[in-house]
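Visitor: Sequence below, structure please.
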Amino acid sequence: MTHRIVLALDVGTALGWAVQRADGSVESGRVELSKGNRQGVRLHAFRVWLVDQLTRLGEIDTIVWEHAFRQPGAANEVHHNLVGVLLDFAERNRIIDYHSVDVKALKGFATGNGNADKDAMVAAARAAGYPVRSHDEADAVHLLRYEISGRRVADLPRLHEARRKRQQQAKRRRAANQNQKVTAA
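Guide: Down below sits the predicted model:
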């Protein structure tokens, strides 16, 4: 059985991530994005990380992230700038299924309490069988669980059609590259 390839992100300088691969396996982790003096350095590091994930996974069907709001001070600006990079990445790579999940809905799904704290989110992830090491990773795992649980009904026929088109485009690019190699020889 082929599963959707889902990338779930707790977007921030400490980036929590979780992914479901096509074979249904799940992996997760946490990445510390550069805390350089300039925000552009951080945004570039995030873009590079996203490209690396796409390369590693081969393709991504769905991207989901936590919709953070009312964050204090600079954290709000950082979050929204990183989401801007994420949206640009999704569009450039023809990932048409991307969306955010409200924080309260996610916490309610994970713990039964829409106001759960970070420790409760970590405990809930561990109770569900995910050996997370941080609250950022726990949030990403819960985002992934939320997405694949069907709480948000995905338009699967549209996703399958998009995947088929991407595969056809890749096949045409490979053929064109082969023709260029033959012509050059």
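Visitor: From now on I want contacts and neighbour counts done on CA atoms only, so please keep to that.
Guide: Noted.
Visitor: So in this protein, which helix runs the longest?
Guide: helix 156-184 (DSSP state H).
Visitor: list the contacts for Met101?
Guide: Residue 101: Val, not Met. 64-67, 143 (CA atoms under 8 Å, 6 or more residues apart in numbering).
Visitor: Those residues in helices, which ones?
Guide: Leu143.
Visitor: Could you save the contacts of Val101 as CSV and add columns showing distance to Asp88 and neighbour count?
Guide: Output for the contacts of Val101, formatted as CSV (distance: CA to CA, whole Å; neighbours: other CA atoms under 10 Å):
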residue, distance to Asp88, neighbour count
Val64, 14, 22
Trp65, 14, 25
Glu66, 17, 24
His67, 17, 17
Leu143, 20, 32
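Visitor: let's see this one next to it:
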Amino acid sequence: MLALDLGTSTGWAIRGHDGLITSGTVSFRPSRFDGGGMRYLRFQHWLEQLADDSGGLAAIYFEEVRRHIGTDAAHLYGGFLATLTAWCEREGVAYQGVPVGTIKRFATGKGNAGKDAVLAAMRQRGFQPADDNEADAIALLLWAMETRGGVL
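Guide: Just a heads-up that it's a prediction; the model follows:
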């Protein structure tokens, strides 16, 4: 089971077949020589590699963002979401978006909690996320495990 906080700095958390949780962030920031679609190709390649390295993915949960601060952020999110859902459809992997407020409420008790509150909540649970993207992914994975039993 994989949880993603989609973006240029994508937070991820995965629960392996052995039950262990691993997490991190990966950057899809383009270099100055990249064309517009290279970040999405790198994202797709990363997904394929993660699926191979983990022995396959049964389900992917992603943070479903409904409002963006700017147009560029909305376009980037849309590109990552389209790449993710197309990959899942092609590979036969179940996927589900989870609203941001649901994840924050689960992690902190408040649906409008700030980034620092989610980070602190994940640290209180014994995780050491490097940033808010990783913390959001961990919170989403824990939500999926505790409220859905890891099943879509």
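Visitor: ok, back up a step: from the contacts of Val101 of the first structure, which is closest to Asn93 of the first structure?
Guide: Closest to Asn93 of the first structure out of the contacts of Val101 of the first structure is Val64 (15.2 Å), distances taken as CA to CA.
Visitor: Surely that closest one is in contact with Trp17?
Guide: No. Assessed by CA atoms under 8 Å, Val64 of the first structure is found out of contact with Trp17, at 10.0 Å.
Visitor: Now do the shared contacts for these two.
Guide: 7-9.
Visitor: which one of those residues sits closest to Glu137 of the first structure?
Guide: Leu9 (8.5 Å).
Visitor: Give me the aligned partner of Leu50 of the first structure over in the second structure.
Guide: Counting by TM-score structural alignment, Leu50 of the first structure lines up with Leu47 in the second structure.
Visitor: Check the gap between its match and Gly111 of the second structure for me.
Guide: 29 Å (CA to CA, to the nearest Å).
Visitor: hang on, the earlier thing: among the contacts of Val101 of the first structure, which are located in strands?
Guide: If you go by DSSP state E, the contacts of Val101 of the first structure have 64-67 in strands.
Visitor: Let me have those residues in a markdown table, extended by distance to Glu27 of the first structure.
Guide: A markdown table is the format used below for those (distance: CA to CA, whole Å):
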| residue | distance to Glu27 of the first structure |
| --- | --- |
| Val64 | 15 |
| Trp65 | 16 |
| Glu66 | 18 |
| His67 | 21 |
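Visitor: Widest-spaced pair of those?
Guide: Going by CA to CA, the pair spanning these furthest: Val64 and His67, at 9.2 Å.
Visitor: hey, what's in contact with both of these two?
Guide: In contact with both Val64 of the first structure and His67: 100-101, using CA under 8 Å, 6+ apart.
Visitor: if we can go back for a sec, now, the most widely separated pair of the contacts of Val101 of the first structure?
Guide: Longest span within these, CA to CA: His67 and Leu143, 10.5 Å.
Visitor: Shouldn't Gln96 of the second structure be within a strand?
Guide: Yes. Remark: Gln96 of the second structure belongs to a strand, assigned using DSSP: H, G, I helix; E, B strand; the rest coil.
Visitor: if I line the two up, what does it land on in the first structure?
Guide: Using TM-score structural alignment, Gln96 of the second structure sits opposite His99 in the first structure.
Visitor: Pretty sure its match sits against Asp61.
Guide: No. Using CA under 8 Å, His99 of the first structure is not in contact with Asp61; the gap is 11.7 Å.
Visitor: okay, these two: which has more neighbours?
Guide: Asp61 (22 against 13; other CA atoms under 10 Å).
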